[in-house]
Each structure stands twice: as structure tokens, then as C-alpha cells.
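Asker: Show me how the following folds:
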Amino acid sequence: MSISKTITDFATLAIQAGGWMELDRIYLQNRLLAMIGEETMAPAAPSKVRATSQELLAELVHQAQKNGVVEKNPEQLAIFEAQLMDFLTPPPSVVNAFFAKHYDKSPEEATNYFYELNQRNNYIHSQAAEARQFYTTLTEYGELEIVIQPAVKKTSQQESQQEYPKCELCMENEGYAGRENYPARTNQRIIRMNLDGESWGFHYAPAACYDEQAIISAEKHQPLTFNQATFRRLMRIVEVLPHYFVGAETDLLLSGGENTTHEHYQAGRKEFPLAKAEIVDYFEFADYPLMNAGIVKWPLPVIRLQSPNQEDLVLTGTEILNKWRGYSDAEIQMEAVAPDGTLRHTLMAIARRKELLFELDLVLCDNSPKHRSFEQASFTAKKQLGLMEVMGATVVAAALEETPNWQAAVGQQFLQALTQAAPFEPSASGQAAFKRFIASL
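Answerer: Sure thing, here's the model as predicted:
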């Protein structure tokens, strides 16, 4: 394919994406021509595009490198590629309008549109996602998942060393060109969401570890908190996106490199092993007769609440959170507050829809030295367990596949890490202590 044909096809895809019109074709082609260091273009009539956007991108980048207009170092290439793919991405106002138009038909159609846009414009690393491999290992708690993830440079979601943007979850990233040690976001788009009068942004994770991995972050750069408003937002999000789960990390430093300086939630179109785990011991809340409540069979202590009434879950979740924050048990040497006054207890929460029911899983977390290591063993990444791991899935390097019996070994070490992080041990005495907490509610 000639470079003129590549430019013509790329301009066609840009027009089809909805951000440009046919009247803009010459302008688009000339912009692309200049970006890759070309000066003339042979006539090439528009026709059906048979190559993918990624294939056309690769040809444009190759030509730009031949012409010496872009360096070959990964950071400069990423910035250049994002600038090219920005042509295939309508402006934020247009993307939000298209999302709303699709949402009028169904929430699923809206996220399908937005996800496919992020794949076509290469904001989501589609090739890496397609190369992911999933394995399962059977345990007494059901199947745990092991994800073999290709090597992709993942963003750290840490505080920026400069004032702008403050971190990688800020709205100011939308369209940001990137710089050394800070990712390009030229082709990022964010769907605005109104959650109880507050502005939040829905966007996808570039280096996804599971299907349609998404982030919902506050417009304001504010620290992660866990309170009644958290539960209300989670319920609102699964009402708006009923085919997605949404989860909240803890507000204590339990989850390693996750960003606790910018309030956000994780979401996606994925049924994790925790969602499949069953309730093994039911109990009741007298004030909420429509609610099912029980202990889930899981390595970590999980309370599951189900109700057709969202507000019941919000109020009950808040009650459990407040009780757990101050809960101590002398029989197992559990203290809610450290000697220096630091709080040790908090939750992770995962919300989902089950037909007419709203469902909320509350994972009890303890930040005492006995539990806070959360470190997975040598086969898995040296990191503390985050929401994905708590729900029963862990990411490992592809090189492990060459290790004999690696799958069983990783599964057992992952299970051990989950069990070690549990505030209540799986022993009879530990489970009796868990039930003492339930009885205190």
C-alpha cells in the first residue's frame, strides 16, 4: 500500500468516527502528510478501508521514522502515536453526545460504542488485551483466576512530579500530549457522570487486565474516602451501568501502588470468582425485611447484602463500616486502633446487579502488621493485594509458563496470600470470631 493510500484510508476512518465530515478530508490528509514528514501526495480515491486502524497507524509511524520526524524511543513514539490516533477520536463533547444517544437505546449499547472507540483509537492496548491468557486453579473456595499479561508499560497512577495534571486520574489528562515519564493522553476521552450532584468521569484503563476494565474518578482531585456517600455512589453506578460491576478500594494503605490521592472506583464487564462464591451462613437485619444477608465462602471475610432497595444497602453498608472501624476482639488480639491512634479497620466494597436485586459485597480489611503485608509470594508480583486480587484474580508474567507445575504453585501461593490477609483466620476459632462480629451488628 502506498503512503498516499494509507493517508487516504486513515482520513476515511477519521470521518467515519464522527468527529469530521467529508468536507474536512483535504485538511485531514494535509495534516497527516505534515506529521509524518511528507510534502506531496499522489491522488488516491476514497474507498472501503480494509486495513485496521492499528495497521494504518503502524505504516504512518514507519514512514515518519524513515523521514526522521519522530524518535524511536518508546516515550516519544507513544506521544506521536496518540497524536495520530486523536484524528480518529471525536472531541469530548461529541463523544459524550454519541454516548448519550446510544444510552437512550440501552446502557450496553452506550458502553459498546465507547469501548470500541477506545479500541479503534488505540487508547486501549488492544493487541495486548487479545494476547492475554486466562487460567484457573481449583481451591476449596472455588476457582481462582490467573491472568498471563503481556509486557505493557502500565501507568503508575501516582502523583505527578509537576503541578499539571496532578495525577493520571485527573480530568486534565483528557487530550494531554504527555511528556517524559508521563503518559500521552491526546486520544483519551472521558464520559461525564453526575453522581448525586457531583461530577465524575468514566473512562477505560489503557492496559486492561480484564474485560472492559474501567475507572470512574472524581472531577475534583481529592483523597480517596470510604463513607456513606461511597455506598450511595456505587449503587448509583450499577443503576446507570447495570451490566458492569463497580468496586471501591480501601481508604487505608492496603493496596500497594493504587492511587489513594484521587478518589476513584474500578469497574468492568467481568464476573470475578468472588461473584460466583455462595453464601454459606445467612443472618438477618430486623430493620430491613427485604434484604438477604450472609457470609460468603471466601478466603477473606466477606459479607454479602442483596436487596431490591438500593437505600437499604447504602444504610446497612454504612452501619457495618462504622461498626467495623471501631471493632476489637481481645480473644484474637484484634485492635481497631493502633497504639499511635491509627485506624486499622476499613472495607473494600463491590456492587453489582443480579436481575431485580442490587448486590453489595463488603470485604473486611485489617491494616495491622499481622495482615497488612498482603504480599503475594515469589511467583506473583511483589505488591499488596488490590481489588482485583481480592475478587479472586491475579496477574503474573508470561515467563512462568515455562516453570514446571507453575499453575498449581501460583494458585496455592495466591490462596495463601489471600488467607494471610484475612482479619479472621479460616480456623474454627477464627470463624467463631467472625461470627462474633456479625452478632455485634
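Asker: use CA for all of it now, contacts and neighbours both
Answerer: Fine.
Asker: Which positions within stretch 266-286 qualify as buried?
Answerer: Of the residues in stretch 266-286, 266, 267, 268, 269, 272, 273, 274, 275, 279 count as buried by neighbour count, 16 or more other C-alpha atoms under 10 Å.
Asker: Could you check how far the closest residue to residue 79 other than its chain neighbours is from residue 173?
Answerer: Taking C-alpha to C-alpha, 6 or more residues apart in numbering, and ignoring the residues beside it in sequence, residue 79 has residue 184 as its nearest neighbour in space, at 5.1 Å. Summarising the geometry, the distance separating residue 184 from residue 173, computed by C-alpha to C-alpha, to the nearest Å, is 8 Å.
Asker: Now show me the structure for the sequence below, then we'll compare the two:
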Amino acid sequence: MNPLFALVTYGLKHQWIVDPNPSLHKLLQLYNLPLSPFKMVDEPIDLVMEKLLDLGFDLGLFEPNTLNERDAFEAYLFDFVMPSPSETKMTFLRLYQQNRRKAFDYLYHLSMDVNYIKTKRIAQNVSFHYPSIYGTIDLTINLSKPEKDPKDIAKALEQKDVPKTGPKCLICKENEHNYDNARMNLRIIPITLYKRLWHFQYSPYAYYNEHCIILSDDHTPMKMCEETFHYLLDFIDYNPDYFIGSNADIPIVGGSILDHDHFQGGKHHFPIESAKIIKSYQIQDLTLSHIYWPLSTIRLTSQNRDTLLKVSKRILNQWRTYDHEALDIISKSYGLHNTITPIARKVNDAYQIDIILRNNRVNEVYPEGIFHPHRDVQHIKKENIGLIEAMGLAILPGRLKTELAKGLDFILHGTIYPELAIHQPWLNALKQSNQVHNMADLEAAVGDKFKTVLEHAGVFKLNDSGIQAMDEFIQSCIR
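Answerer: This is a model prediction of the structure:
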């Protein structure tokens, strides 16, 4: 019984519950244990949960004994001692009226304390930096998000004919308090952006500080439109401490979830924010800049929200139909190809929007995408270059940790590993250059590859013809 007492003690210490008995009685009933008077037991919560999960599996309370199923049952257990969804919303709104920062701190720390935000797994990620010609680029080898266990896949196949109810995707609001997606400990907050209902939550596998998701109330597809800019600016009025941005709304240059309209935000400084300026233009009380960044980016800064919205909408609409065949930019062929990745933030008292121009066309030379990582860099990164990468934070696959260790062994000692075949031309070149002597040198080589990844995604290359074309495009938007 001690682990159950310890879990209830944890809820009491965090002031989530006042009376221990209702939670304790439900937990004792779940574990088929006799009622017993409560006593305080103070143990590390990670150890407590391991004991309760092991016992739960032995009792047949969940199966199979995989990481995903253990996560789901752990979230279920935390739900016994944490505030309910309605209580969490009321507390957040009450705190927000008193002090905005206290409200977000409350939800953020609650999400960590119940292990919805997987802080210990996130700490396993490998992070390093690369001093590129565009400024420092950040890179993370993502080890925190678990791969699918074959047993979980088999279980899903067994249930494939069961009528699906509840959430249609992993970010629907119906995931809150949902067992199947290990979300019994998820708490979300409703917010209104430009007269439309959205929901705010934190990301369980945070890629950066206070990584959050703002999701549409309805399960509707991603859509880049004039209203998008209103949503962005409304959110940074709601919380000026955070940035907010959106993946593009079309395949190849968009994110991994295109069927549910959403934004991402957080309290983080990204490399793109420090980019140098190539050329600036003044439009009334707004400064427009073409910044020196591998993805073609226009930065708008103004204290006048109306001016900012007007110019942002004009850029989006002009870009939708922009063509420059000499640069392989064609807006319409087998579909619509031009869209944007927008990012908004507050800088002192001014609004700032970065508009990254995107195009998802393919051709025979680049069947995965003309402005997508080309095949010579796909051994490092072949996935879509979405919002986070576009801002200068590489999210690299977890396989790279072991592959880089073996790659360094090859460079230094000539050890051959058949599984490194996809990296072999690159490793051969690095070995011949005699410039890689340790892991830091090899990580720098990865950083250089990711710099090239970002360059591939830029529609206006940072050469004379690309800079001139960008200038002509901007001029067409501000006349």
C-alpha cells in the first residue's frame, strides 16, 4: 500500500487535493486492496510510479507491458490526484486575471509534475551548436520520443475494426482526459483568437523551452489565409512572453500534422531572430527587412498592428501567384505550390512577423521537392523542413547518435560498419579531409550539412540573382 499512500501524498504536497481519502479509496479499489486509513509516505515520485506500474501489470490492469501502455496507465494514475480538467481551467483563468505569468507557470509546472511533459526523456536528447555564416544554428538529436513498439502495433491491428470515437488526431481537444493516447493527465485551456475558439496546451516532447501548441477547436485542415495573421497577433497580445508560428499548409514544406489547424509557440529565442539584415524598406510606420537567412524571409516590425496586418496580407496574396521560372518558382501546375511559414513575436513594444516564403513543387531532378532537402543531405535530414527547423533548430532522428559514434570510429580507426552505408560517401570525404578528430568536429560537420538543408529550402537563394529577385518581389508588395 505504501506506493499508493505515496502517490496521494504527492497530490497533497502539490495542493491538488485537500482530502486524501476520496483519491485513496479509488486507488485501493483499482488495485483490489482493502480500505485502509491514510498515512503520509514521502517517496520520489518516479520510484513510486515504477512500483505502481509493475504491480498494475502483474494484476492485469493494463497490457502489453510496453512503454506506450505504461505511459497511458501512469497518466491514468496521476489523474486520481491532480486537478480535473474543469478545475485546471478555472484556476488558470483566475490566475491569468491576476498575473499572466503565474497562469502559464501554473499550467507548465502542473504538466511537468504529472509527467505529461516528459522532462527526463527530453534530457536524453543530444544538443549542440554550429557557427554558420548565417549565425549560430542549434541542433538536437531527438532521443526522447519513443518509437512504436511492435506489440503496440499488433494491439492496434487487433482493434482496427472497433468503431473509432473521440479524437481524430493526436492534437484534437478530445485528447484531454483520454486514456488511449496516454492523455489522462493532459490539461488544456480554451482561448479566443480573432473571434474563433482555440485551445492551448504544452507539448509532451518539448523541442525547446515551454513548447506549446495552440489548436483549433474543430478538426479542420491547416489553412494559410489572411485571418492567420490576426490569430498570430491576438495570441502575442494574450501572452507577449511567447512567440507563435505556423507550419505551412501544404505537403513537403509543411509539418507532420496537416489535417488539424494549429500553431506552435513557446518561450524560446531561435537563431532566425538574430539574423542580419540584407536590405530594409520603410512603409509608413512599418520597417520591412529582407534578412540574411537561408530560407527566404521577410521581416515586418511595427507598433501599428493595422499596418502590419495590411502589409502581411499583401505579401501572402502576392506570393500565392508569384512565378519566376528561371529560379524554378512556379505557383501553380499540378496544384497550388506557393505558401508561407509565418512567425510572430513581440520585440519591446513592437509587433514583429517573419514571413518565410515556401514552395512545394517537385520535378524529375528533385522528386522529393525542389525546395526540400536534396538527396545528398537526406542521410542527415530527409523529413519536412517545418516551422522549428525553419527558425534554425534542427530536430534530427535519434538513429544519428549511434551512427555518429560509429562514423567517428570509422574516421579515426577505419572500422567498417555496414549499417553506415547511407553515410559512407560523406564519411569518406571527412576521413580524407583529416579535419575530424573528435565528436565535436563530427557534430560541426553535421551542422554544416544542416546549413545546406536549410539552403535547399530557400526559394530565393542568397546569390546576386536570388537577392535581386527578392528585392523585386518586395517592391511589388509595397508599391
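Asker: Three-state assignment for the residue nearest to residue 79 of structure 1, please.
Answerer: The three-state assignment at residue 184 of structure 1 reads coil, by DSSP: H, G, I helix; E, B strand; the rest coil.
Asker: so what corresponds to it in structure 2?
Answerer: Applying TM-score structural alignment, one finds that residue 184 of structure 1 aligns to residue 182 in structure 2.
Asker: give me the number of residues near that match?
Answerer: For residue 182 of structure 2, the number of neighbouring residues by other C-alpha atoms under 10 Å comes to 21.
Asker: so what's the equivalent of residue 173 of structure 2 over in structure 1 up against?
Answerer: Matched by TM-score structural alignment, residue 173 of structure 2 corresponds to residue 171 in structure 1. Taking C-alpha atoms under 8 Å, 6 or more residues apart in numbering as the criterion, residue 171 of structure 1 is in contact with 190, 201, 219.
Asker: neighbours around the closest residue to the first one other than its chain neighbours, how many?
Answerer: Think residue 190 of structure 1. The spatially closest residue to residue 190 of structure 1, leaving aside those adjacent along the chain, is residue 203, at 5.1 Å (C-alpha to C-alpha, 6+ apart). In terms of burial, residue 203 of structure 1 registers 21 neighbours under the definition other C-alpha under 10 Å.
Asker: Could you say which helix or strand holds the alignment partner in structure 2 of residue 203 of structure 1?
Answerer: Following TM-score structural alignment, the counterpart assigned to residue 203 of structure 1 within structure 2 is residue 201. Residue 201 of structure 2 belongs to strand 196-202 when assigned by DSSP states H and E.
Asker: for residue 244 of structure 2, helix, strand, or coil?
Answerer: Under three-state DSSP, residue 244 of structure 2 comes out as strand.
Asker: Looks like it contacts residue 268 (just checking).
Answerer: No. With contact defined as C-alpha atoms under 8 Å, residue 244 of structure 2 and residue 268 do not form a contacting pair (10.3 Å).
Asker: Outside of the host helix or strand of residue 477 of structure 2 itself, list whatever touches it.
Answerer: Secondary structure from DSSP H and E places residue 477 of structure 2 in helix 464-478. Counting by C-alpha under 8 Å, 6+ apart, the neighbours of helix 464-478 of structure 2 from elsewhere in the structure are 283, 290, 311, 314, 315, 318, 327, 460, 461.
Asker: list the buried ones in it?
Answerer: Neighbour counts using 16+ other C-alpha under 10 Å place 466, 467, 469, 470, 471, 473, 474, 477 of helix 464-478 of structure 2 among the buried residues.
Asker: which one in structure 1 is aligned with the third one?
Answerer: Put plainly, it is residue 469 of structure 2. For residue 469 of structure 2, the aligned residue in structure 1 is residue 433 (criterion: TM-score structural alignment).
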